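A.B. asks: Predicted coordinates and the sequence they were generated for:
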Amino acid sequence: MSSIQLEKANKAKHFLFVPHGIWGHLRPAINLIPNLLIRSTEALVTILVPVAHHHLASQEFEKHNLHDHNRVKVVYYETKEDGDEKRHAKTNLQGMMVFYNDIVKMLSENYEKILKSEPIHDAYLDKEVSTHLISPNVVSVEVQTTPYKIPMCEEISKKLGKEVKMALWSSVSGNYTAWAVCDLYEGRTYRDRVEKIFQVPEADRTKAYNEQLGENENVVHVPDNAPIYVFEAQPNQPDNFLNIVLGCLPVLPRVTMIHSWPSFLGQGYKKGAADLGIKVLQMGPQLPKSSIHETELVEGALKEFLDKALNETGENSVIYISFGTLLYSANLQQLSILLDVLITLDKRFILALGLASEEIQLMAKKKIDESDGKGIWLNWAPQYPILKHKATGWFLSHGGANSTMEAMRTGTPLLFWPADVDQVWIANQFSRIYKAGYEFLQVPNGPSIGRITYTGVKVHGTEQAIRDEFTDVFGKLDDDFGKELREGIRVLGDRMDNDPFTEEDWKAFVEL
């Protein structure tokens, strides 16, 4: 190492990012890098990316001129679906586990090499590539891998005599983690309930799960959220993350939690975590600022549909429907009712098919193709340009963190149809505290049906109840009801882009 290189190395701080390979976790991790480089002019970055997402990741890196940046090392590791690079962001739960297992394998095989500044194998280039000349000072590991990766990294760092700060990367909102981690304003904690589930023999787990979570009618008041009954936390499927959360809890006081979520929305969570000795930083949104590149729609059927709607039905008239890249909230009957109501009310709408089953796709395509131009379906949708178009006025969403932040940035009110994890809590916070969206209450499945929510609404779950709710909500979007939601999301968007709490957390991250 030359004297100039040595001088630079002494000033630099090396950040290693190991996010989950699914796009909803990976994309915000990539977008964190330019934000970090702006705030820390001496920062060095290494990020590990699955080769399956090389195409999409490369596009993100190029947006920020990071593809050949001398302070950024991108290393691709082996994860492919059907042997090909992914052209769209969709990944099912089985694919999620492939990504998960490959993260664990990649880090296990290469963490010590990265600490030693030794070359590691790049699966896209199929050759050894160099790493930064100094070892990582901060390592940010995907939160789901916490029980396995944090102890391993700690052990290797200690063996090599390296002082490394460990962080957990999470693209989900702080709301869900507050439920999983913090003491509550009211009600027994999630961790207490999960521990009780795993204390019983495996044959009795289903019963214990329903008693503690699935069918439980106790009230819980999670920081930053309005009170709900426990059964409302999993509206459409059982909790998939019991084991992971329970495995994370003992490790959390030894690391820093990093969320791609606006800090002003999670101050209760941050305080509650601090009371338990857990450091939390919320540094969102990890979204690029608006630009022509980000918002321009290419010529074609989608642009023609939106431009025509703008001319015929005016601004804010189109409803964009997307349930994200991992789960699909609606079942066949529910989505069929939704489309019938929109067509009957003469609403203009865009449906992203995403991960819908083949049966749902066939039904949706037929109804939309016969709707006389009221709707358009897409296998994959360029979400941000759609939301930025003047014709788009509403976002019917699962309520994932990334989609919610895009809605805030574009000022698009949300109509929530949550499925899992943080989506329920985001829907709760935005609809009941900030009046920036509406949560559909007749669409939950399973144990919610027949029960009364904390808001006093009974979940009937029948075709008629679902139809009536859709008809009521879509029928008043242009009235005071809709105006209140539009103003609510506008206020949140302004606060998100001018958030002193987020900047404080950024400063703390840079100084780790």
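C.D. replies: Perfect, I can see it now.
A.B. asks: CA only for contacts and neighbour counts going forward, please
C.D. replies: Will do.
A.B. asks: Relative to residue 61, how far out is residue 51?
C.D. replies: 14 Å (C-alpha to C-alpha, to the nearest Å).
A.B. asks: Apologies, that question was intended for residue 293.
C.D. replies: 13 Å.
A.B. asks: Comparing these two, which residue is more hemmed in?
C.D. replies: Neighbour totals were compared for residue 293 and residue 61, and residue 61 leads with 20 against 9 (other C-alpha atoms under 10 Å).
A.B. asks: which strands and helices sit next to the longest strand along the chain?
C.D. replies: Determined from DSSP state E, the single longest strand within the chain is strand 43-50. Here strand 43-50 touches strand 13-18, helix 23-39, strand 72-77, going by 3 or more C-alpha pairs under 8 Å, 6 or more residues apart in numbering; DSSP states H and E.
A.B. asks: For those, give me a markdown table that also has distance to residue 283 and mean neighbour count.
C.D. replies: Formatted as a markdown table, the helices and strands packed on strand 43-50 follow (distance: least, C-alpha to C-alpha, whole Å; neighbours: other C-alpha atoms under 10 Å):
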| stretch | distance to residue 283 | mean neighbour count |
| --- | --- | --- |
| strand 13-18 | 15 | 24 |
| helix 23-39 | 9 | 20 |
| strand 72-77 | 20 | 22 |
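A.B. asks: any idea how far stretch 256-274 is from the chain center?
C.D. replies: 15 Å (C-alpha atoms, centre = their mean, to the nearest Å).
A.B. asks: Take this one as well and set it beside the first:
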Amino acid sequence: MTVSTGKHLIVVPMQMWGHTRTLCTLVARMVKLRNVTVAFFVITSFYDLVMAEVARELLPEEAYLSSRLRVVGLEHNIIDIMRTSVLEAAFEASYVKMLNDEPLTCARTGAQIVAHPVRVSAVILDSPSWRANTAIKMFLPDTFLSIRKHTSDTVKIYTWTPIATQVFFFHLTQDNMGAVEAEAERQGITFEQAAAQLAKVTGKVLHTPVTKPVHDYEIQPQAFPVELLGIGVKMSRIMGITDGFITFDAADYCPNTTKAIKEWFAQTSRKAYYAGPLIPQSKENVSDESHAQEVLAFLDRSLASHGEKSVIYVSFGSLFWPTDQKKLHAVLNVLMDRNIPFVMSEVALLSKRLPKEVQDKVVQYGYGLVSKWVPQQALLEHPATGWYLSHGVHNSTLETIMAGVPTIVWPIIADQPMNATYLSEDLDVAYELIEVRNGTGAGKISRNGRVPIATIDAVKAEMGEILDRAYGEDGRRKRETLQRLGKTLQEAWSEHGVARREVEAFLDDL
């Protein structure tokens, strides 16, 4: 048997499917591009999904490459996915075994994975953050530290950052860890509480090299759990010490941002690589999913009754959910009052069940479907799907661009507010919901002077106006513009495309 002498890479996604899914595509493409073996560590509850997703990229004639992709299931806290101590301890134990040339055991299948003869040269670690005195970690802080503890600087750590990178300079370039920790100790409060004080909006204007000036409250248009506000502070510490940066963002999505980020890393002799968009090359396999069949049957029925591009898909991803539930209910009521069919995903970790009276109205309406799981790519590619009502998280944004489905954006936090502005105004391929803002986020908008009313009636009126435009000439124009952008991004993974060149360069640089 021929033993591979190529490079050896570890990839560790965090415990959210939206983060893991794109890495499935990336690692499969890596083993196709170069002689590299990848140890891909995933939580056991994602193992089967990961294997199915990888199979979409490694076609039958490429099955011989599967030996280079070692998928290892790790134990994790199945009760509370936000607490990562079990997962990180499992990874550290596996990492030590790899360093000692011992076999690994997959916690999902029980299968032993023999030691690979090539030493590990690098780790891609998903959204690592610096450890703080908190039980809620979420973004794998101990994994970064355990790699450094056992291999110092002999193994490079690259930070995988699945965000719209135009927010990079808002959240990830200023290291405030020391200041937050000192303030937490001074006041006798938690790190998250101190971070929340730092993040408290005051109306100050923020400037970055790649965006127009905005008030601080404009990047937090929705109230959000205080315990999550410290993550950006922790991640910014990592950005100063990571060996490099790799993202699923597309270099041609916002070219001036791509240039600025590469220049920022180059100042410290590091590199940033753009691997996106990462859309699998084969169709989504939905044959064994009862929920998927229900969704696709609904789309077929809506196509027959309402025609092409009639359905609105409502989803806020795998984590986020609107903080003002009544505004969500108001939007659904507008859709039903206008006889617009919709599919809504309730898979988000922070989602809340619709009240019984809203559920009953959806059932009585007949052209609304609320599902715990949606085959998103298949839905976006269905001829009945016309619009996507989304929070504007970047993975779904890139999927909708590639599918040619324009978006109505309801931003919540993180990269979503700036993505909403960029999509709706700079690219002119989407609409942004303004009246859904709440709390301090409902302040005056710097770019146009508008002040949201932020009432339920205002939400209904705005949604109605957007639907009039979306299903009219303006919506048709936005769709055509979006489709042109999609063709540009589609070239990224062509033979000489920018994403392919970037990933090849990353592998060659290891």
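C.D. replies: The structure has been received and is ready for your questions. Quantities reported herein were computed from a predicted structural model and do not represent experimental measurements.
A.B. asks: which one of the helices and strands packed on strand 43-50 of structure 1 lies closest to residue 388 of structure 1?
C.D. replies: helix 23-39 (19.1 Å; C-alpha to C-alpha).
A.B. asks: can you tell me what part of structure 2 that closest one aligns to?
C.D. replies: Mapping helix 23-39 of structure 1 onto structure 2 (TM-score structural alignment) gives residues 17-33.
A.B. asks: Give me the mean distance between the matching stretch and structure 1.
C.D. replies: Here the mean offset of stretch 17-33 of structure 2 against structure 1 after fitting is 1.3 Å, by mean C-alpha distance after the TM-score superposition for structure 1.
A.B. asks: okay, which residue is most central for structure 1?
C.D. replies: residue 401 (4.0 Å; C-alpha atoms, centre = their mean).
A.B. asks: how about that residue, what's its match in structure 2?
C.D. replies: Per TM-score structural alignment, residue 401 of structure 1 is aligned with residue 394.
A.B. asks: for its match, what are its contacts?
C.D. replies: 162-164, 249, 415-416, 419 (C-alpha atoms under 8 Å, 6 or more residues apart in numbering).
A.B. asks: Let's see which of these end up in strands.
C.D. replies: residue 249.
A.B. asks: In structure 1, where's the longest helix?
C.D. replies: Longest helix of structure 1, by residue count under DSSP state H: helix 93-115.
A.B. asks: buried set for that helix?
C.D. replies: By neighbour count on 16 or more other C-alpha atoms under 10 Å, the buried set for helix 93-115 of structure 1 is 95-96, 99-100, 102-104, 106-108, 111-112, 114-115.
A.B. asks: Stretch 378-393 of structure 1 now?
C.D. replies: Result for stretch 378-393 of structure 1 [16+ other C-alpha under 10 Å]: buried residues 380-393.
A.B. asks: Could you name the helices and strands sitting against the helix or strand harbouring residue 503 of structure 1?
C.D. replies: Element membership of residue 503 of structure 1, judged by DSSP states H and E, is helix 500-510. Under the contact criterion of 3+ C-alpha pairs under 8 Å, 6+ apart, helix 500-510 of structure 1 touches helix 23-39, strand 279-282.
A.B. asks: hmm, try it at 7 Å
C.D. replies: strand 279-282 (3 or more C-alpha pairs under 7 Å, 6 or more residues apart in numbering; DSSP states H and E).
A.B. asks: counterpart of the strand it packs on in structure 2, which residues?
C.D. replies: With TM-score structural alignment as the criterion, strand 279-282 of structure 1 aligns to 271-274.
A.B. asks: Have a look at how far, on average, the matching stretch is from structure 1.
C.D. replies: Compared with structure 1, stretch 271-274 of structure 2 is 1.6 Å away on average (mean C-alpha distance after the TM-score superposition for structure 1).
A.B. asks: And that stretch, how far out from the chain middle?
C.D. replies: 18 Å.
A.B. asks: got it, and stretch 357-371 of structure 2?
C.D. replies: With C-alpha atoms, centre = their mean, you get 28 Å for stretch 357-371 of structure 2.
A.B. asks: Which residue ranges of the stretch 201-350 of structure 1 form strands?
C.D. replies: 219-220, 228-229, 256-259, 279-282, 318-322, 348-352 (DSSP state E, counting those that start in this stretch).
A.B. asks: can you tell me which of those comes nearest to residue 190 of structure 1?
C.D. replies: Using C-alpha to C-alpha, the nearest of those to residue 190 of structure 1 is strand 219-220, at 9.3 Å.
A.B. asks: What lies in contact with stretch 358-365 of structure 1?
C.D. replies: 332, 353, 377 (C-alpha atoms under 7 Å, 6 or more residues apart in numbering).
A.B. asks: Would you mind giving those residues as a markdown table with distance to residue 203 of structure 1 added?
C.D. replies: Compiled in a markdown table, the contacts of stretch 358-365 of structure 1 are given as follows (distance: C-alpha to C-alpha, whole Å):
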| residue | distance to residue 203 of structure 1 |
| --- | --- |
| 332 | 32 |
| 353 | 38 |
| 377 | 44 |
